[in-house]
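K.L.:
here are the coordinates; sequence isn't available:
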């Protein structure tokens, strides 16, 4: 039997906190798009995010985070290769026909990032619980670690959602490879910030500041870019009245008919 290092119920709590990040990022990030995004595709990409995030957090731990925390080196090359592969995977998933048919790349990217980010949060909380002597702000299972975990759940999935949504918007505009390189740099920066932030949490407030800027851009440009002219007019009208309609279920070219 595989030894987890902690009781199963503690791992379940860590996982639950990570998934809370999905709710925070979904409600906080896409609240203005209720009724205007492709819900089935967004849900499917969320599941892809969970699966991809499980692999991503494992590789992030073994290749990037653990070497930094143990003081054995600064794995820049490994982190760049890992995040570039993840960015290419993101772009591949967001350019599939099932996503493109409803111009759902930005919102699908958002939910994919939420799923992947929540899995990364599970890893970070697990390390907080099990790691001693690494100089983390808090360690062991207790209220301080859980509160720190909730903070991470509020910012990490949201950050990765913004990056993936930005990639989706670029895919919608016909740009693929260059945005993947930029996304690689963003993911690498996020990983190093989190690695250092567990020891020096005073650098973590930089992430919410960037979330604010990214969210503003998503609301004004990325999400709206996938709407047809008629749907865009309806969206603007409903934002003024505060009323939302049902989930969008037809392709963009059909909406104009």
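P.N.:
Now that the structure is in, tell me what you want to look at. Just so we're clear, the structure is a prediction, and the values are computed from it rather than from any experiment. Residues are numbered from 1 along each chain as shown.
K.L.:
make it CA atoms for all contacts and neighbour counts henceforth
P.N.:
OK.
K.L.:
what helices or strands is the strand or helix carrying residue 152 leaning on?
P.N.:
Element membership for residue 152 (DSSP states H and E) is helix 143-172. Judged by 3 or more C-alpha pairs under 8 Å, 6 or more residues apart in numbering; DSSP states H and E, the packing partners of helix 143-172 are helix 8-29, helix 76-94, helix 105-130, helix 177-197, helix 206-217.
K.L.:
So for stretch 32-46, what gets flagged as buried?
P.N.:
When burial is assessed from 16 or more other C-alpha atoms under 10 Å, stretch 32-46 yields the following buried residues: 32-39, 41-42, 45-46.
K.L.:
ok, structure two:
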């Protein structure tokens, strides 16, 4: 039997992989043109906030849900307490909003990029706690079980990054209340989906389309974090790269 320390290390390692892969792509594409130090500081705060959020979700939502499912095996979805669900999701969204309202973030207009970094860390901590629970289940080291764990590690950080980055983008548009309410709705939906797929992996067919549809918009949100001078430089770089590719052909 694997010790709890070993399971914790394994779940932490998987969560770090998911966070690293979530950083690649949209954040590396604009690397050097947004406020990177501020984004990295948001990772730290995201780990702190994400740890509290994940523990709250585990105690108030997952444990009661787990008991409901395991007591009656005929129940495919026992449901989550709607008040606890909205409280946990609202807590994370309001806390994220306050972190993205910090003077350092607002001065640089880096809410979307800082939101992506913050969301990656929040989602990573959520995935870590959830995977720790999953590793305690019998049969988790089967093909389906490991695939389910892998999807949690990859999707949870990216999905929360999409939610928080859009939150930051809406803040730039002076839609603060809308940002909090939308983030609360999507974060609650994500929690419901993640807890559901722990016992019913078929639920990924409902989660993945939303992530894939929202992912292309992330570049638009991060683009708003790039200063005007940086945008001009980026356009010149991309134009030069396009010309060099055309010349090579």
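P.N.:
Cool, got the structure. A quick note: this is a predicted structure, and the numbers were derived from the prediction, not measured.
K.L.:
coming back round to it: deepest in the core, which of the helices and strands packed on helix 143-172 of structure 1 is it.
P.N.:
Mean neighbour count (mean count of other C-alpha atoms under 10 Å) peaks for helix 105-130 among these, with a mean of 29.
K.L.:
tell me what that helix is packed against?
P.N.:
Counting contacts by 3+ C-alpha pairs under 8 Å, 6+ apart, helix 105-130 of structure 1 is packed against helix 8-29, helix 39-60, helix 76-94, helix 143-172.
K.L.:
What range does that helix cover in structure 2?
P.N.:
Mapped onto structure 2 using TM-score structural alignment, helix 105-130 of structure 1 spans residues 111-136.
K.L.:
What of stretch 10-30 of structure 1?
P.N.:
Across structure 2, the stretch matching stretch 10-30 of structure 1 (TM-score structural alignment) is residues 7-27.
K.L.:
Would you mind getting the average deviation of the helix holding residue 152 of structure 1 from structure 2?
P.N.:
Here helix 143-172 of structure 1, set against structure 2 after superposition, deviates by a mean of 1.5 Å using mean C-alpha distance after the TM-score superposition for structure 1.
K.L.:
For that helix, buried residues please.
P.N.:
By neighbour count on 16+ other C-alpha under 10 Å, the buried set for helix 143-172 of structure 1 is 145-146, 148-150, 152-172.
K.L.:
What's the match for residue 192 of structure 2 in structure 1?
P.N.:
In structure 1, residue 192 of structure 2 lands on residue 192 (TM-score structural alignment).
K.L.:
now its match, nearest residue through space, not along the chain?
P.N.:
residue 65 (7.8 Å; C-alpha to C-alpha, 6 or more residues apart in numbering).
K.L.:
So the one you found versus residue 139 of structure 1, what's the distance?
P.N.:
Distance of residue 65 of structure 1 to residue 139 of structure 1, given as C-alpha to C-alpha, to the nearest Å: 16 Å.
K.L.:
and what of residue 116 of structure 1?
P.N.:
To residue 139 of structure 1, residue 116 of structure 1 is 24 Å away according to C-alpha to C-alpha.
K.L.:
Repeat that for residue 87 of structure 1.
P.N.:
Distance from residue 87 of structure 1 to residue 139 of structure 1, by C-alpha to C-alpha: 31 Å.
K.L.:
Same check on residue 252 of structure 1?
P.N.:
According to C-alpha to C-alpha, residue 252 of structure 1 and residue 139 of structure 1 sit 50 Å apart.
K.L.:
likewise residue 34 of structure 1?
P.N.:
Taking C-alpha to C-alpha, one finds residue 34 of structure 1 at 39 Å from residue 139 of structure 1.
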